[in-house]
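Fold the stuff below for me.
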Amino acid sequence: MKPVYILLFISFFFSTELFSQSGLGVMVDRAQQAFTDLANRSKRTPKPANIQGTHYFNERFEVATLDYFGTELNDKGFMRYNAFRDEVEMASTTSQNESDLVLMKSNDIVPYIGGEKYLYIPHRLEDGRAYIGYLVLLHQGNNHTVYIKRQKVFMEEVVARTGLENPFPPRFVDNIQIYVSTKGDTPVPLKQSKKGVSSFFKENSDKVRKFIKANKLKVSETDAIIKVFEFADSF
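Now for the predicted structure:
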């Protein structure tokens, strides 16, 4: 399968200028066919008008690169992350609004979208269930690797039963969770409270608690979590 993967990515990351050059018609056609053969096409249905929100934290297709079996490909393409479907969508230009082409899910295919590294790996959900999906790498230290998982969750319509209750339309809501892997173990959710973060470090919890207090860190913020784990690399 590996040669087919290579043809797929060659076809996807060819520039339009290269496509227009004479003498490359056969080569481009074959690459495009390989792309079609391997790319997953995901059936899309229009979103009902009454649903608020979107599948995306960023609806624009951004410049993206790929690591393929540990090798960084030099060319660039355009991708965005669908946080409801947990998929990476691909496009030929940044001006596209829709795409049914989805990057094949594999831990050997690592997209970098807008500078963020998306890893398709096993992790534990908040309810303890095992799940394989995309996590974005935030920090890789001596003992801990920190990720962020950004999800869009669909909420059904809530009808007000009385005049004292507020109705809510069907909508997509944000669900953002920090995950931590310790010494290569399966990533698990981190409780983003001062107590939850400090107690994560067990015998070093007092050091972390004092560090958070001394630096006036808000552990609800991603940058603060990164600073805590950078500090934890010192012990």
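
use CA for all of it now, contacts and neighbours both
Will do.

Mind naming the longest helix for this protein?
Longest among the helix segments of the chain by residue count, using DSSP state H, is helix 25-38.

Now do the helix or strand just after that one: which elements does it pack against?
Following helix 25-38 in sequence order, the next helix or strand is strand 40-41 (DSSP states H and E). The helices and strands touching strand 40-41, judged by 3 or more Cα pairs under 8 Å, 6 or more residues apart in numbering; DSSP states H and E, are strand 101-102.

what's next to the helix or strand just after the strand it packs on, contact-wise?
Next helix or strand after strand 101-102 toward the C-terminus (DSSP H and E): strand 109-113. With contacts defined as Cα atoms under 8 Å, 6 or more residues apart in numbering, strand 109-113 is touched by 62-69, 79-80, 117-120.

The same query, at a cut-off of 10 Å, please.
When contacts are defined by Cα atoms under 10 Å, 6 or more residues apart in numbering, strand 109-113 is touched by residues 5, 61-72, 76-81, 88, 103, 117-120, 134, 136.

Which of those residues are buried? Put it as a ChimeraX command.
Here is the ChimeraX command that selects the buried residues among the contacts of strand 109-113 (16 or more other Cα atoms under 10 Å):
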select :5,61,62,63,64,65,66,68,76,77,78,79,80,81,88,103,117,118,119,120,134,136
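
Now intersect the contacts of strand 109-113 with the strands, please.
62-68, 71-72, 77-81, 88, 117-120, 134, 136 (DSSP state E).

could you measure Pro122 against Thr71, distance?
Distance, Pro122 to Thr71, by Cα to Cα, to the nearest Å: 21 Å.

which stretch of helix or strand covers Ile10?
If you go by DSSP H and E, Ile10 is part of helix 2-13.

Compute the inter-axis angle for that helix and strand 62-68.
160 degrees (axes from the mean of the first three to the mean of the last three Cα atoms, to 10 degrees).

May I have the secondary structure class of the residue sitting furthest away from the middle of the chain?
When distances are taken from the C-alpha mean of the chain, Gly163 lies farthest, 40.6 Å away, according to Cα atoms, centre = their mean. When classified by DSSP: H, G, I helix; E, B strand; the rest coil, Gly163 comes out as coil.

To check against the first, give me the structure of this:
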Amino acid sequence: MKTIKILALAVFAVQFASGQSSLTVDDLDLYQNQNVRIGTKSFSDDVEGSPYYTEEFVLASMSMDGAESSGNAYVRYDIYSDVMEIASLKDGSDKSFAMQDSRITIDFGDKTFRYMTFSRNGNEVSGYLEILTETNGQTLAVRHSKEVKTTELTGASGYQRQKPPRFADTIEFFLIDADGKAVKFENHKKKILKGLTDDKAKQVKQYIKENKIKFDDSYRGLIAVAKYYSELS
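Alright, predicted model coming up:
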């Protein structure tokens, strides 16, 4: 079994002065002196696929409270454990874990992530979300997750065998308001209406029809609908 890795947690000691200050990897390390422990979940060596968003560490810009303080670090997102690994070396040999704080934004250039807490159907959810757009005080975000799945195969003789376990990917879309209340969206012309109230579903359906909105992997259609939905009273 791969062992669970738990770090001795370093001090988060950024001192904010007037104007912009610089964040270092040590500054962005996690929560020391708050009795918080974090680590990566274990999994067996025969699991196929990867627990990561990207296999390699990628140079990313990390900022706190907008442009108040910023700096660069090599970052790798472990989706399976929902932790951001950060390092000052490209090979990640000195890696630790980034602070799980909604004030910190991690920008990979073409993707932006933030640790957020939101509520849906009375349940509170926390984790890293990919930010697609922010409009009218609301955030459209993607929640990535991975789980280990096994599949049993039954042959003609009735004999059952298991395929090697593998990482299975799931993505969910949420529109989150300023109070942390979330509405689940779908990147699909019809499915997007299911999580909406009847009145708003009718308006969104009409908007999609009139504007010939298309839903694809660019998320342009989904973003357009989210912006329209955020304007509805």
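
TM-score for this pair?
The TM-score (TM-score structural alignment, normalised by the length of structure 2) is 0.70; 209 aligned residues with a Cα RMSD of 3.7 Å.

how far away is the residue farthest from the centre of structure 1 from Met155 of structure 1?
The spacing between Gly163 of structure 1 and Met155 of structure 1, counted by Cα to Cα, is 21 Å.

same deal with Glu98 of structure 1?
For Glu98 of structure 1, the distance to Met155 of structure 1 equals 23 Å [Cα to Cα].

what do you get for Pro48 of structure 1?
The gap separating Pro48 of structure 1 from Met155 of structure 1 is 14 Å, by Cα to Cα.

between these two, what contacts are shared?
Counting by Cα under 10 Å, 6+ apart, the residues touching both Pro48 of structure 1 and Met155 are Pro170.

So for these two, which sits in the more crowded spot?
Taking neighbours as other Cα atoms under 10 Å, Pro48 of structure 1 and Met155 compare with Met155 leading, 14 against 8.

so what's the more buried one up against?
When contacts are counted by Cα under 10 Å, 6+ apart, Met155 of structure 1 touches Ile51, Gln52, Phe168, Pro169, Pro170, Arg171, Phe172, Val173.

residues touching the last one, list them.
Meaning Val173 of structure 1. Counted by Cα under 10 Å, 6+ apart, Val173 of structure 1 has contacts Gln52, Gly53, Thr54, His55, Phe84, Gln151, Lys152, Val153, Phe154, Met155.

burial measure for the residue mapped onto the second one from structure 2, as a count.
Just to be clear, that refers to Gly53 of structure 1. Aligned counterpart of Gly53 of structure 1 in structure 2: Gly49 (TM-score structural alignment). Neighbour count of Gly49 of structure 2, defined by other Cα under 10 Å: 11.

Enumerate every residue touching Gly49 of structure 2.
With Cα under 10 Å, 6+ apart, Gly49 of structure 2 has these contacts: Val148, Pro165, Arg166, Phe167, Ala168.

if we go to 8 Å?
Arg166, Phe167.

try Leu101 of structure 1
Counting by Cα under 8 Å, 6+ apart, Leu101 of structure 1 has contacts Ala39, Asn40, Arg41, Ser42, Glu89, Met90, Ala91.

quick one: what's aligned to it in structure 2?
Using TM-score structural alignment, Leu101 of structure 1 pairs with Ser96 in structure 2.

do the same with Tyr68 of structure 1
Match for Tyr68 of structure 1 (TM-score structural alignment): Met64.

what about Glu17 of structure 1, which SS state?
helix.

I'd like the distance between it and Thr71 of structure 1.
25 Å.

now swap in Asp127 of structure 1 and tell me
As for Asp127 of structure 1, its distance to Thr71 of structure 1 is 35 Å (criterion: Cα to Cα).

again with Phe231 of structure 1
In terms of Cα to Cα, Phe231 of structure 1 sits 31 Å off from Thr71 of structure 1.

Who are the contact partners of the residue most central in space within structure 2?
Geometric centre of structure 2, nearest residue: Leu129, 2.7 Å, by Cα atoms, centre = their mean. Applying Cα under 8 Å, 6+ apart, one finds that Leu129 of structure 2 lies in contact with Phe113, Arg114, Tyr115, Met116, Ala141, Val142, Arg143, His144.

ok, and the closest non-adjacent residue to the fifth one?
On the basis of Cα to Cα, 6 or more residues apart in numbering, the spatially nearest residue to Ala141 of structure 2 that is not a chain neighbour turns out to be Ile131, at 4.5 Å.

circling back: tally of neighbours for the residue nearest to the match of Tyr68 of structure 1 when sequence neighbours are not counted?
Among residues not flanking Met64 of structure 2 along the chain, Ile104 sits closest, at 4.4 Å (Cα to Cα, 6+ apart). Neighbourhood size, Ile104 of structure 2 [other Cα under 10 Å]: 21.

follow-up on the earlier one: can you tell me what the residue nearest to the centre of structure 2 aligns to in structure 1?
In structure 1, the residue matched to Leu129 of structure 2 (TM-score structural alignment) is Leu135.

Aligned against structure 1, show me the partner of Asp78 of structure 2.
Alignment note (TM-score structural alignment): Asp78 of structure 2 maps to Asn82 of structure 1.
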